[in-house]
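**Q** no FASTA, just this:
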């Protein structure tokens, strides 16, 4: 195979996994800008030294390993100049055990196995299990608040309410449409919004969230979608926190705990 063909093949392999690297990076930093900057730095490192991209594991695991090396060496979870909730979150993060959030996100949101996480983080499998356990305890105990749910399917809404309430958060209410969501947020301002993309009257959960943020200011937001890659292109303002449908309870728990630290409040576009 020619060097050009090899380069094209590698680009295609990495391109398929890039949306998920962006999701992980944004969840770590709480910002589309900072997260995508780390993802870009990962690609640049691979272009400079292709040996960093291991062929012994899956493409996603290889990509995340390169990212993790850059992330840990930088020593800074958010870019300079970040303000608002992302900046305030550093006070909370400083109290957490090192590497716990990374292990938890890789295990729950990105669904990597313990052995894959061990390879990504270059640690033993027993340490991975320990970090995930510690993360679940620390994140659950760190922040609690009021959660608003935007979801038009009654069964899913009830399930999300039960999960969030069991975590110790208060539920401000459930909205099924864009207009109802805006009115609910004005009635009782939430600390966190958990939103589906497609709503009952064919209105958009993204539009509902944009209306609420324009009205109330910065709030952390988690979007739930069956097609997360469509909101992970890096080509426009996009959310930092995404859960894929169908979701698992531990994914919701992890995302809620993470999002309470950070905010994704740039206007989004459908």
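**A** Yes, it's here. Everything numeric in this text was worked out from a predicted model, so none of it was measured.

**Q** can we go C-alpha only for contacts and neighbour counts from here?
**A** Fine.

**Q** Pull out the buried residues from the helix or strand hosting residue 12.
**A** Taking DSSP states H and E as the definition, one finds residue 12 inside helix 3-29. Within helix 3-29, the residues that qualify as buried are 10, 14, 17-29, counting by 16 or more other C-alpha atoms under 10 Å.

**Q** what do you get for stretch 47-64?
**A** Neighbour-count burial for stretch 47-64, counted by 16+ other C-alpha under 10 Å, picks out 52, 53, 59, 60, 61, 62, 63, 64.

**Q** Out of these, list just those in helices.
**A** Taking DSSP state H as the definition of helices, these contribute 59, 60, 61, 62, 63, 64.

**Q** ok, the second one - contacts?
**A** Put plainly, it is residue 60. By C-alpha atoms under 8 Å, 6 or more residues apart in numbering, the contact set of residue 60 is 14, 17, 21.

**Q** with these in mind, which one is nearest to residue 184?
**A** Closest approach to residue 184 among the contacts of residue 60 (C-alpha to C-alpha): residue 21, at 33.7 Å.

**Q** Go ahead and confirm the closest one touches residue 64.
**A** Yes. The pair residue 21 and residue 64 qualifies as a contact (C-alpha atoms under 8 Å) at a distance of 6.8 Å.

**Q** if we can go back for a sec, now the ones in helices among the buried residues of stretch 47-64 in a markdown table, with distance to residue 145?
**A** Output for those, formatted as a markdown table (distance: C-alpha to C-alpha, whole Å):
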| residue | distance to residue 145 |
| --- | --- |
| 59 | 38 |
| 60 | 34 |
| 61 | 34 |
| 62 | 37 |
| 63 | 35 |
| 64 | 32 |
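
**Q** Pasting the second one now:
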């Protein structure tokens, strides 16, 4: 199997991780592009003893830590710092470890290889990330989800983090009404809704009224991560682990706080 074919199936998920890490589609895609360029330039540097997905993320992290990648973003801090320094401030190693384990599903051993940290330090770094989450400002969350059990689980996760569920909706129309009634600070949205309407369209209409971070939830993330059009910054795969939701909520609100503090 060719190198391109080997890596192709993993790229949508690397894009997802990169965007969650940077808080921006533009920044995330810039780092993924730099990663692929490094692989094409030096294919012989790939470690054949490591699973291709792990090696791909490992190279991404090497680029993340060492390369001066021009992301073109000035979204979050609004100062004259370089993009790399800015991104390092808003994505400490503890959050990287949390996203790799909770969002991407890597094992402790795989994370140690990817992030080049000791296996024994992983748990401590995860505890640091969770401590950061506990310190975050609480927010009002709108849940757009047509499956009752999933909606209830999301409500429990949101409440467990100390946030307030300000509304729930199962259709496009209900979502708009709920958002207008209680302006949310965060939206969790399914892609397909109860009446056949689109969660994506509902979110687009909400965003026309006011700016709010959004986390999409879908069973088919690769359909939204093609690199061919504007795509979600935060995307969760169904069925999801509770820690994946917690990590995504934390990261989305973390960037919102950075923007407000800038």
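**A** In hand now; what should we look at? In this text, all values refer to a predicted model and were calculated from it rather than measured experimentally.

**Q** rewinding a little: which of the contacts of residue 60 of structure 1 are conserved in structure 2?
**A** Taking both residues aligned by TM-score structural alignment, their matches' C-alpha atoms under 8 Å as the threshold, the shared contacts between this structure and structure 2, drawn from the contacts of residue 60 of structure 1, are 14, 17.

**Q** Could you give the number of residues near residue 76 of structure 2?
**A** Residue 76 of structure 2 is flanked by 20 other residues according to other C-alpha atoms under 10 Å.

**Q** no wait, residue 212 of structure 2
**A** By other C-alpha under 10 Å, neighbour count at residue 212 of structure 2 equals 16.

**Q** Over in structure 1, tell me which residue corresponds to it.
**A** By TM-score structural alignment, residue 212 of structure 2 lines up with residue 219 in structure 1.

**Q** So its match, which state does it fall into?
**A** Each residue gets one of three states, and residue 219 of structure 1 gets coil by DSSP: H, G, I helix; E, B strand; the rest coil.

**Q** isn't it right next to residue 185, touching?
**A** No. Shown here, residue 219 of structure 1 and residue 185 do not form a contact pair, counting by C-alpha under 8 Å, at 11.0 Å.

**Q** Tell me the residues of structure 2 aligned with stretch 21-40 of structure 1.
**A** Stretch 21-40 of structure 1 covers residues 14-33 of structure 2 once aligned (TM-score structural alignment).

**Q** Can you give the contact residues for the matching stretch?
**A** Contacts with stretch 14-33 of structure 2, where a contact means C-alpha under 8 Å, 6+ apart, come from 57, 60, 63-64, 69-73, 87, 90-91, 96, 99-100, 103-104, 225, 230-235, 248, 251-252, 255.

**Q** Could you tell me how far it lies from the centre of the chain?
**A** Centre-to-centre, stretch 14-33 of structure 2 and its host chain are 9 Å apart (C-alpha atoms, centre = their mean, to the nearest Å).

**Q** which parts of the longest helix seen in structure 2 are buried?
**A** Once structure 2 is assigned using DSSP H, the helix that runs over the most residues is helix 242-261. Buried residues in helix 242-261 of structure 2, counted by 16+ other C-alpha under 10 Å: 244-256.

**Q** Make CSV from these and add distance to residue 194 of structure 2 to it.
**A** Shown next, in CSV, are the buried residues of helix 242-261 of structure 2 (distance: C-alpha to C-alpha, whole Å):
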residue, distance to residue 194 of structure 2
244, 24
245, 22
246, 25
247, 27
248, 24
249, 24
250, 27
251, 28
252, 26
253, 27
254, 31
255, 31
256, 30
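
**Q** Which one of the residues you listed is nearest to residue 133 of structure 2?
**A** Compare each of these with residue 133 of structure 2 using C-alpha to C-alpha and the shortest gap goes to residue 250, at 5.9 Å.

**Q** Aligned to that closest one, what sits in structure 1?
**A** Taking TM-score structural alignment for the superposition, residue 250 of structure 2 sits opposite residue 257 in structure 1.

**Q** ok, now residue 113 of structure 2?
**A** Using TM-score structural alignment, the equivalent of residue 113 of structure 2 in structure 1 is residue 119.

**Q** for residue 148 of structure 2, same thing?
**A** Residue correspondence, TM-score structural alignment: residue 148 of structure 2 in this structure matches residue 154 in structure 1.

**Q** where along structure 2 do the helices fall?
**A** According to DSSP H, structure 2 carries its helices in the segments 3-8, 11-22, 25-41, 52-66, 83-90, 93-98, 108-115, 122-135, 148-160, 172-181, 199-209, 242-261.

**Q** Adding distance to residue 217 of structure 2, write the ones you listed out as TSV.
**A** Listed next are the helices of structure 2 as TSV, based on distance: least, C-alpha to C-alpha, whole Å:
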stretch	distance to residue 217 of structure 2
helix 3-8	22
helix 11-22	12
helix 25-41	17
helix 52-66	22
helix 83-90	24
helix 93-98	18
helix 108-115	24
helix 122-135	20
helix 148-160	10
helix 172-181	15
helix 199-209	9
helix 242-261	9
